[in-house]
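In: Need a 3D model of the following:
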Amino acid sequence: MLRSSYPVLCAGDVAASAEFYREHFGFEATFESDWYVSLRHPATSSELAILDPTHESMPAGYGTVARGVLVNLELDDVDAVAARLEAAGVPVVQSLRSEPFGQRHIIVRDPGGVLVDVITEIAPSPEFLAAFRRDA
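Out: Down below sits the predicted model:
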């Protein structure tokens, strides 16, 4: 039986990436070394980890920094968080906007190059409302 699931993001500067998630989103370290940091959010128990891609635990040929990864973080007030991220100089990849599929969001980049989609759910348009499963 599955006990947990969480992303492990490869980053060239593990400490900087871990600090990004602590400072801007309130994650706390549950394990910390120079090559791996495990993070958990105290309010939701959501987890993620940061790994040095050159560490010996990585299979040969896979020691690259994360690319093509989008981490979604759903929050209560994306507008306030977006203003705080922009004021802190966090690189914005996509400006704050509302989507017809039911999200208001901003996409930023963490120090390791991973895209972070910061989201608040909003009512979807009628065309997208039909795509949502009522029993889910």
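
In: alpha carbons only for contacts and neighbour counts from here, please
Out: Will do.

In: Do you have the strands of this protein handy? List them.
Out: Under the criterion DSSP state E, the chain contains strands at 8-10, 28-32, 36-40, 47-51, 70-74, 92-99, 103-109, 115-121.

In: any idea which helix is longest in the chain?
Out: Criterion DSSP state H: the longest helix present in the chain is helix 14-25.

In: Could you also give me the structure for this second sequence? I'd like to compare it with the first:
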Amino acid sequence: MSEQTPLHRTTSPFSAIRAIDYTVIFVRDMVAMRRFYQDLLGFSLLRELSPNWIEYRVGGNTLALARPSRTAGDTPTPSGSASLQLAFKVSAPEVELCADELVRQGVALLSPPTDQPFGHRTLFFRDPDGNLLEVFAEI
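Out: The predicted structure is shown next:
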């Protein structure tokens, strides 16, 4: 009786992944989050599958706002805690324009437009659920 040798894979099947197709933000306050991403940031509504799942087109990707349900029975992230950080890339002059618009809309900036030593101009702020958002440009 011969011993069977386990198959050793030389590459991961996940190496076939070429892009992030969509990102889901689990929300606490859908009304405030929708107003923020759609009205304030001006993201284009892609589709609304239900009041608990709304998708926006952001460049070549989809950003979905969702209330946890089928696959995630997790308790909501406590208020005051960020669940994620999203970074949105723009041109260098647009960083300042975005900062001005956020301030005009009453959004507090965590960090004003700042040139970083690693070659980015960054701007940080939070969405209504407390997630950390960044607008940046390569400089």
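
In: if we can go back for a sec, now render the strands of structure 1 as TSV, adding distance to residue 57 of structure 1 and mean neighbour count.
Out: Converted to TSV, the strands of structure 1 look like this (distance: least, C-alpha to C-alpha, whole Å; neighbours: other C-alpha atoms under 10 Å):
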stretch	distance to residue 57 of structure 1	mean neighbour count
strand 8-10	12	22
strand 28-32	16	15
strand 36-40	11	21
strand 47-51	10	23
strand 70-74	23	15
strand 92-99	31	15
strand 103-109	26	22
strand 115-121	24	20
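
In: Which one of those strands lies nearest to residue 128 of structure 1?
Out: The closest of those to residue 128 of structure 1 is strand 92-99. By C-alpha to C-alpha, the value is 10.2 Å.

In: Where does the closest one end up in structure 2?
Out: Under the alignment (TM-score structural alignment), strand 92-99 of structure 1 falls on residues 109-116 in structure 2.

In: Quick one: residues in contact with that stretch.
Out: 95-96, 99, 102-103, 121-126 (C-alpha atoms under 8 Å, 6 or more residues apart in numbering).

In: And stretch 22-42 of structure 1, by the same measure?
Out: 14-15, 18, 21, 46-52, 55, 85.

In: biggest separation within those residues, which pair?
Out: Top of the distance list for these (C-alpha to C-alpha): 55 and 85, 30.4 Å.
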